[in-house]
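K.L.:
Sharing a sequence plus its predicted fold:
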Amino acid sequence: MSFTATVLTLYPEMFPGPLGVSLAGRAHAAGTWSMNAVQIRDFATDKHRTVDDTPAGGGAGMVLKPDVLARAIDHARGLSPDAPVLAMTPRGRPISQARIRELAAGPGVTIVCGRFEGFDERIFDGREVEEVSVGDIVLSGGEPAALMVLDACIRLLPGVMGAAWSGVEESFESGLLEYPHYTRPVTWEGRTIPEVLRSGDHAKIAAWRKQRAEDDTRLRRPDLWDRHGDGRVRSASGARQED
């Protein structure tokens, strides 16, 4: 059974977009995953196909209506009953590589893309929807964020990446940022590949990479470093990390 992505959006023409090329595109053509881009306006009941209204209490912008969203979500659940439903919103919990791995291991995902000022809060009380953020930024809509989440999932599906281990030694998989990479030429604009990487000593190379991952995480992402906590954190793939 392939991974099924259902996206509820006001702009279905944005999909598959970049997911139709490169690794994701080839996997889509091979049937490894499939996509349903569903127009939210199809679930409005008035002649103008209205999906939003002014915010209660006043304020700028418009808010997506809960009744329309509920009908769209119910429809999506009929298409993929076992798929979790995510709503892309800056008010959501930041998504992690561990959560991406959980999603990729399942039957698929339904993603609701917000627009305007976002969602009527009652949709989260009335339907089982996971609020998800891709970072401390605000986008014009949830579609670019949905593409990010789907790309992160699709690349982990069996056979999508050329080598299964390609997704193991990456940023966040061990609770750390990934170590830096180099390639030929050996010297470029006076900058030389670190000697240890040219030594052929795999033990020393592994130790150097581990140290650089730790140093870079501590300097660039102290929040990750604090959570890493002396090897007590589990990796995104589930293995316990030890020093």
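P.N.:
Cool, got the structure. Residues are numbered from 1 along each chain as shown.
K.L.:
Please make it C-alpha for all contacts and neighbour counts, starting now.
P.N.:
OK.
K.L.:
burial count for Leu147?
P.N.:
Leu147 has 19 neighbours, counted by other CA atoms under 10 Å.
K.L.:
Ignore what I typed, I meant Gly59.
P.N.:
Neighbours of Gly59 (other CA under 10 Å): 9.
K.L.:
State which strand of the chain is the longest.
P.N.:
strand 85-94 (DSSP state E).
K.L.:
Give the buried residues for the helix or strand following that strand.
P.N.:
Downstream of strand 85-94, the first helix or strand assigned by DSSP states H and E is helix 97-104. Judged by neighbour count (16 or more other CA atoms under 10 Å), helix 97-104 contains these buried residues: Gln97, Ala98, Ile100, Arg101, Leu103, Ala104.
K.L.:
Could you do stretch 107-124 as well?
P.N.:
Buried residues in stretch 107-124 (16+ other CA under 10 Å): 107-120, 123.
K.L.:
next one: stretch 220-227
P.N.:
Trp225.
K.L.:
now stretch 190-199
P.N.:
Leu197.
K.L.:
and the spatially most central residue of the chain, what is it in contact with?
P.N.:
The chain has Val149 as the residue nearest its centroid, 2.4 Å off, counting by CA atoms, centre = their mean. Going by CA atoms under 8 Å, 6 or more residues apart in numbering, Val149 touches Ile100, Val134.
K.L.:
That one belongs to a helix?
P.N.:
Yes: counting by DSSP: H, G, I helix; E, B strand; the rest coil, Val149 is located in a helix.
K.L.:
For this protein, list the residue farthest from the centre, please.
P.N.:
Within the chain, counting by CA atoms, centre = their mean, Gly190 lies farthest from the centre, at 37.7 Å.
K.L.:
and Gly61, how many neighbours?
P.N.:
13.
K.L.:
list the buried ones in the longest helix along the chain?
P.N.:
Criterion DSSP state H: the longest helix present in the chain is helix 202-220. Neighbour counts over helix 202-220 (16+ other CA under 10 Å) mark Ile205, Trp208, Arg209, Arg212, Ala213, Glu214, Asp215, Asp216, Thr217, Arg218 as buried.
K.L.:
Nearest spatial neighbour of the last one, chain-adjacent residues omitted?
P.N.:
In this case it means Arg218. Among residues not flanking Arg218 along the chain, Trp225 sits closest, at 5.2 Å (CA to CA, 6 or more residues apart in numbering).
K.L.:
Below is an additional structure, to be compared with the one above:
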Amino acid sequence: MLKFDVLTIFPQMFSGPLDESILKRAQEEELIEIELSNIRDFATDKHSQVDDYSYGGGAGMVMKPGPIFRAVESVNSKEAEVILMSPQGRVLEQDLVCELAQQQHLVLICGRYEGVDERIREELIDREISIGDYVLTGGELPAMVLIDAVSRMIPGVLGKEESAVEDSFYQGILDYPHYTRPREYQGLGVPEVLLSGDHQRIAEWRRRAALKNTLLNRPELLAEAELSAEDEEILAELKQEFLKSVEDGVE
């Protein structure tokens, strides 16, 4: 079981996302454990202050070291990896998600204001993680994203394990298109191959569609993806098709 300890000054923000659907069931089945700790509970003054002015001036408020040090100490374990959700951290991508899913205990620190006192980074943090190159008001939403993404990789969390394997990015490329009932909707049909019952043809169609989707929308992923010789042949065919369509359009 993977345990998440989340340290935040707004634990109520997590009550909806963590108490519904897959994450709720995963907790009930004891596949994951999620504990929330309010950093304010570890402040020592009567106002439960967790932030203060930045030395040197000019910046906004900074989260104080004391409450966060004590909060981490209260949940720490020898297996724990302490993570600061931070815009300057490594971007959360699928390979990192899979790596984190192998851990037993993740402690997630949600920063606020202008960030945290640098001594927290120097003494407590094992790594910093970002969910993208943009700025949010705090680390709570990134922590929710991390918990959701990592939990999906825990065996048994999803209804069928192949669901995670077939997800976009798991194999380094985007997913193939999905269809469901009805067979026709507003004049739009389902590809005949998906109705054929021929599992080999369906698998081939899906792989080609996934490669096409990646080539059109996220071609940079192909440089890092593990591609077979057959995949390379399909991509060469797709590129020729695109080139021809462009040339036909010019004519």
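P.N.:
It's in. All values reported here derive from a predicted model rather than from experimental measurement.
K.L.:
In the second structure, which residue range corresponds to the longest strand of the first structure?
P.N.:
Residues 82-91 of the second structure are where strand 85-94 of the first structure lands when matched by TM-score structural alignment.
K.L.:
contact partners of the matching stretch?
P.N.:
Residues outside stretch 82-91 of the second structure that contact it (CA under 8 Å, 6+ apart) are 106-111, 124-135, 139, 142-143.
K.L.:
what do you get for stretch 96-108 of the second structure?
P.N.:
With CA under 8 Å, 6+ apart, stretch 96-108 of the second structure has contacts from 1-7, 72, 75-77, 79-85, 143, 146, 149-151, 153-154.
K.L.:
and the end-to-end length of it?
P.N.:
15 Å (CA to CA, to the nearest Å).
K.L.:
Return the distance of that stretch from the chain's centre.
P.N.:
11 Å (CA atoms, centre = their mean, to the nearest Å).
K.L.:
any idea how far the residue nearest to Arg218 of the first structure is from Trp165 of the first structure?
P.N.:
Distance from Trp225 of the first structure to Trp165 of the first structure, by CA to CA: 24 Å.
K.L.:
that older thread, give the equivalent position in the second structure for the residue farthest from the centre of the first structure.
P.N.:
Gly190 of the first structure maps onto Gly187 in the second structure, by TM-score structural alignment.
K.L.:
Thr54 of the first structure now?
P.N.:
So, by TM-score structural alignment, Thr54 of the first structure is matched to Tyr53.
K.L.:
OK, contacts around its match?
P.N.:
Tyr53 of the second structure neighbours (CA under 8 Å, 6+ apart): Ala59, Gly60, Met61, Val62.
K.L.:
Most neighbours among those residues, which one is it?
P.N.:
Val62 (20 neighbours).
K.L.:
Secondary structure class of it, three-state.
P.N.:
strand.
K.L.:
quick one: it and Gly115 touch, right?
P.N.:
Yes: using CA atoms under 8 Å, Val62 of the second structure makes contact with Gly115 at a distance of 5.5 Å.
K.L.:
picking up where we left off before, after superposition, how close is the longest strand of the first structure to the second structure?
P.N.:
When the second structure is superposed, strand 85-94 of the first structure averages 1.1 Å from its matched positions, counting by mean CA distance after the TM-score superposition for the first structure.
K.L.:
Next, the buried residues of that strand.
P.N.:
Val85, Leu86, Ala87, Met88, Thr89, Pro90.
K.L.:
Also stretch 30-47 of the second structure?
P.N.:
For stretch 30-47 of the second structure, a neighbour-count test (16+ other CA under 10 Å) marks Leu31, Ile32, Glu33, Ile34, Leu36, Ser37, Asn38, Ile39, Arg40, Phe42, Ala43 as buried.
K.L.:
which residue lines up with the third one in the first structure?
P.N.:
Matched by TM-score structural alignment, Glu33 of the second structure corresponds to Ser34 in the first structure.
K.L.:
Excluding chain neighbours, what is closest to that match?
P.N.:
Nearest to Ser34 of the first structure is Thr4, by CA to CA, 6+ apart, at 4.9 Å.
K.L.:
Helix, strand or coil: sort out the one you found for me.
P.N.:
Per three-state DSSP, Thr4 of the first structure ends up strand.
K.L.:
wait, doesn't it sit right on His28?
P.N.:
No: applying CA under 8 Å as the test, Thr4 of the first structure and His28 come out as separate, 10.2 Å apart.
K.L.:
between the two, what contacts are shared?
P.N.:
Counting by CA under 8 Å, 6+ apart, the residues touching both Thr4 of the first structure and His28 are Ser34.
K.L.:
Confirm for me that Phe43 of the first structure is in contact with Arg71.
P.N.:
Yes: counting by CA under 8 Å, Arg71 is a contact partner of Phe43 of the first structure at 6.0 Å.
K.L.:
Please, where are all the helices along the stretch 101-250 of the second structure?
P.N.:
118-123, 140-151, 162-165, 199-217, 229-250 (DSSP state H, counting those that start in this stretch).
K.L.:
now the ones you listed as CSV including distance to His178 of the second structure?
P.N.:
Shown next, in CSV, are the helices of the stretch 101-250 of the second structure (distance: least, CA to CA, whole Å):
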stretch, distance to His178 of the second structure
helix 118-123, 43
helix 140-151, 21
helix 162-165, 13
helix 199-217, 9
helix 229-250, 20
